[in-house]
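# Return atomic coordinates for the entry below.
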Amino acid sequence: MHHHQVLTKDSTSRDSRVEFVCKPQRAAEARDAIAAFLEQLDPPPRADAVQNLLLLVSELVTNAIRHAGGVCALRLAADRRVLQIRVSDHSSAHPQDRTPDLTGRTGGFGWPMIRRLAHDVQVRSREGGGKVVVATVAR
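So this is what the prediction gives:
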């Protein structure tokens, strides 16, 4: 697993913005990477924001792995007001609201939960195919 961090300071807003990229093969890897990232932030995000973000990352990465062939790219950006995750994958199919499968076979719980946890969720098509899901949590 490789990830690199890009630190840019925007002098106009004095926000520190960190972009973090990893290609997780499992949701657990993504969660660990995000937890480590969040610990470095100053000021630290609220505990409930951290909890929500870790759940969001788990769900989004699980969805990408399950529905989009196993590789996704995860980016995290933080400024003074919000934490934002972007999960991109190679499937252009957008997430659908489905009736949850109570037997647990096909899921259906994740997308409504994602929309409940995030302050804002957008799904954008990528040029050349695929999509990006952008979820924002208030810090």
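
# make it CA atoms for all contacts and neighbour counts henceforth
Will do.

# Show me where this protein has its strands.
Under the criterion DSSP state E, strands of the chain are mapped to 3-10, 15-22, 72-78, 82-89, 120-125, 131-138.

# would you list the ones you listed in JSON lines and tack on mean neighbour count and distance to N63?
Compiled in JSON lines, the strands of the chain are given as follows (neighbours: other CA atoms under 10 Å; distance: least, CA to CA, whole Å):
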{"stretch": "strand 3-10", "mean neighbour count": "11", "distance to N63": "21"}
{"stretch": "strand 15-22", "mean neighbour count": "18", "distance to N63": "16"}
{"stretch": "strand 72-78", "mean neighbour count": "22", "distance to N63": "10"}
{"stretch": "strand 82-89", "mean neighbour count": "23", "distance to N63": "10"}
{"stretch": "strand 120-125", "mean neighbour count": "15", "distance to N63": "13"}
{"stretch": "strand 131-138", "mean neighbour count": "21", "distance to N63": "11"}
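
# Now render those strands as TSV, adding distance to Q96.
Shown next, in TSV, are the strands of the chain (distance: least, CA to CA, whole Å):
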stretch	distance to Q96
strand 3-10	30
strand 15-22	25
strand 72-78	18
strand 82-89	15
strand 120-125	11
strand 131-138	13
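
# here's the other one to compare against:
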Amino acid sequence: MAGRTTAPRNTSTSGVSSAQARDITRDLLSRGNPVPGREEDVLTAVSELIANARQHAGGVSGFQVAALPGAVLVEVSDSSPEPPVTRPWAPTQPGGFGWRLVNQLADKVTVTVHDGGKTIAVTYTGHG
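Predicted coordinates for the structure are as follows:
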């Protein structure tokens, strides 16, 4: 697809780790970042989405990050058809911040349920 630079998609059942996904994302951003100043937002989302898939959905079945004109798209797939849930705000309790943080930092978040589970797509633009 013209104008799209895509990192390798990981389809192993054991999945990609947060560190591996961040490295793939950093590499992509270093080759022409369409969202300057938002690198940490993108990397935070990558970490949180991978961690959530591993902790709550049986692991990562797919990971992709793409540089588009003026945007970065992150997609994480897992085998659970259950959409993520925003937990009630409880600052004294461990956990429960990742999904809320992804939604607060991203310009667009979509959850698509499919036969193999679900894919969460997060978009960051240069206008965040």
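
# Now the TM-score, please.
These two chains, once laid on top of each other, score a TM-score of 0.85 by TM-score structural alignment, normalised by the length of structure 2; 121 aligned residues with a CA RMSD of 1.7 Å.

# thinking again about what came up before, any idea which of the strands of structure 1 gets closest to V57 of structure 1?
Taking CA to CA, strand 82-89 is the member of those nearest to V57 of structure 1, at 7.6 Å.

# quick check: that closest one aligns to which part of structure 2?
Across structure 2, the stretch matching strand 82-89 of structure 1 (TM-score structural alignment) is residues 71-78.

# do stretch 63-73 of structure 1 as well
Taking TM-score structural alignment, stretch 63-73 of structure 1 hits residues 52-62 over in structure 2.

# so how far is S16 of structure 1 from V123 of structure 1?
Distance of V123 of structure 1 to S16 of structure 1, computed by CA to CA, to the nearest Å: 25 Å.

# R124 of structure 1 now?
Summarising the geometry, the distance separating R124 of structure 1 from S16 of structure 1, computed by CA to CA, is 25 Å.

# Equivalent analysis for L60 of structure 1, please.
25 Å.

# likewise G110 of structure 1?
G110 of structure 1 sits 31 Å away from S16 of structure 1, going by CA to CA.

# list the contacts for the nearest residue to V85 of structure 2 once chain neighbours are set aside?
Take V85 of structure 2 and drop its neighbours on the chain: the residue closest to it by CA to CA, 6 or more residues apart in numbering is W99, 7.4 Å away. Applying CA atoms under 8 Å, 6 or more residues apart in numbering, we find W99 of structure 2 in contact with E48, L49, N52, P84, V85, T86.

# I'd guessed G96 of structure 2 sits against R87; true?
Yes. The pair G96 of structure 2 and R87 passes the contact test of CA atoms under 8 Å, sitting 5.7 Å apart.

# So between those two, which is more surrounded?
Taking neighbours as other CA atoms under 10 Å, G96 of structure 2 and R87 compare with G96 leading, 16 against 12.

# And the more buried one? What does it align with in structure 1?
In structure 1, the position corresponding to G96 of structure 2 is occupied by G108, as judged by TM-score structural alignment.

# distance of its match from D101 of structure 1?
The separation that G108 of structure 1 has from D101 of structure 1, given CA to CA, amounts to 6 Å.
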